[in-house]
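J.: Fold the following for me, if possible:
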Amino acid sequence: MMSSHIKAAVESMVTPYLEENGMELVDVEYVKEGSNWFLRVYVDKEGGIDIDDCGRISEYLSVKLDENDPIPAAYFLEVSSPGAERPLKKPEDYRRAVDKHVFVTTYEPVDGLKEFEGKLLSYDDTGLVIQTGKKQHSIAREKVASARLAIVF
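T.: Below you'll find the predicted structure:
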């Protein structure tokens, strides 16, 4: 089964549990590192998740994965917080990030750049606007390769 199918299967298994418990799924990764496969599930909630939340989610998801068996190879399951540099994946992630410091990469240059770090001024279905220093950059949504919150030192 391809990685995207595994991600979709895991999302459908864990999302009802998370919603019932006031949490949200941030991201799912199924990646190979060295000779090992890792299934990483990133979860968050208002006020952040703790180690007990991660343990409960891991136990729940382990049972569901054993019942449904969507992953043919051996793997390590990791459940954690997305951390301070939370990825922005869904429209609501971007909307919550307005007025916050973000780091965005693009598939192709925009204003001669492919990396932008600054304040997210706005977001809508067509794209986003980031202020870097004194300059504002309008980036079409389909040009965004990745985006995450960024820590300002």
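J.: Please count neighbours and contacts with C-alpha atoms only from this point.
T.: Fine.
J.: relative to its centroid, which residue of this protein is most remote?
T.: Lys134 (28.7 Å; C-alpha atoms, centre = their mean).
J.: which parts of the host helix or strand of Asp53 are buried?
T.: Following DSSP states H and E, one finds Asp53 within helix 51-68. Neighbour counts over helix 51-68 (16 or more other C-alpha atoms under 10 Å) mark Asp53, Cys54, Ile57, Ser58, Leu61, Leu65 as buried.
J.: Please give the structure of this sequence too, so both can be compared:
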Amino acid sequence: MLLQRPGIRGCRKHPWFGILPPSIEDAGKWAPAHFFVEENVMGDVDRRLWDLLEPWLEAEGVELDDLELAGQGAGRLVRVTVDAPGGIDLDRIAGLSRGLSRLLEDADVIGATYTLEVSSPGLERPLRRPSQFRKAVGREVVVKTRAEVAGSRSHRGVLAGVGEGDVLLKVDDAEVTIPLDHVTQARTVFTWEKAPKPGKRGAK
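T.: Next up is the predicted model:
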């Protein structure tokens, strides 16, 4: 099997913050509609990939945050999202990409030519799996649905809880329960905090 050169996605240098994972420039971009993944109904290849990659990444001290297999035939794309306490820098992403390339080539799970893309979740991370929603409890999120829920198909608020088949958002002074099977797009929200203006010289 021919393995294409792995692609390293998303890590850029920012003029203020240095190296960032999928980044400020990507803020506000959405994953495709109908993207929600139930972890107990993965496809056979997806499940085998997850079971192959997760223990290897855990041994490297990082978490497999998400896995997506897209495209067909020689154009297949394997997107691997990894995370770790304190984040992951560009050099770490590059090293993990090389290791994952060797692992996938030896296992030959996919059986076709593909491109590997390794990234970290970024400042505004997509929420595609129940486990990702659970990790985001307490954070501000935006959730879009295919049908109206409580009179709207777009809700922005604090993620207050995750149930068996729904999520609870606190929107202003109200609570909105959104069934997960209604979700088409969801992400966390990164809020910029303005730096305080420096005081005038000589001011008391």
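J.: care to give me the TM-score?
T.: TM-score for the superposed pair, counting by TM-score structural alignment, normalised by the length of structure 1: 0.81. Supporting figures: 150 aligned residues with a C-alpha RMSD of 2.5 Å.
J.: Tell me which residues touch the residue farthest from the centre of structure 1, please.
T.: Not one residue lies near Lys134 of structure 1 by C-alpha atoms under 8 Å, 6 or more residues apart in numbering.
J.: Going along the chain, name the strands of structure 2.
T.: Secondary structure of structure 2 by DSSP state E: the strands cover 7-8, 12-14, 18-20, 63-70, 76-83, 114-119, 140-149, 152-162, 166-171, 174-179, 183-188.
J.: Of those strands, give the one that comes closest to Asp44 of structure 2.
T.: strand 63-70 (11.3 Å; C-alpha to C-alpha).
J.: Who are the packing partners of the closest one?
T.: helix 44-59, strand 76-83 (3 or more C-alpha pairs under 8 Å, 6 or more residues apart in numbering; DSSP states H and E).
J.: Could you dump those into TSV and include mean neighbour count and distance to Leu127 of structure 2?
T.: Shown next, in TSV, are those (neighbours: other C-alpha atoms under 10 Å; distance: least, C-alpha to C-alpha, whole Å):
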stretch	mean neighbour count	distance to Leu127 of structure 2
helix 44-59	15	17
strand 76-83	20	12
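J.: To Ile19 of structure 2, which of the ones you listed lies closest?
T.: strand 76-83 (14.9 Å).
J.: Mean distance of the closest one to its aligned residues in structure 1, please.
T.: Compared with structure 1 after the fit, strand 76-83 of structure 2 shows a mean deviation of 1.1 Å (mean C-alpha distance after the TM-score superposition for structure 1).
J.: so where in structure 1 does that strand end up aligned?
T.: With TM-score structural alignment applied, strand 76-83 of structure 2 matches the range 37-44 in structure 1.
J.: just stretch 103-115 of structure 2 next, same as before
T.: Using TM-score structural alignment, stretch 103-115 of structure 2 pairs with 64-76 in structure 1.
J.: for stretch 48-64 of structure 2, same thing?
T.: On structure 1, the counterpart of stretch 48-64 of structure 2 by TM-score structural alignment is residues 9-25.
J.: Cool, thanks, signing off.
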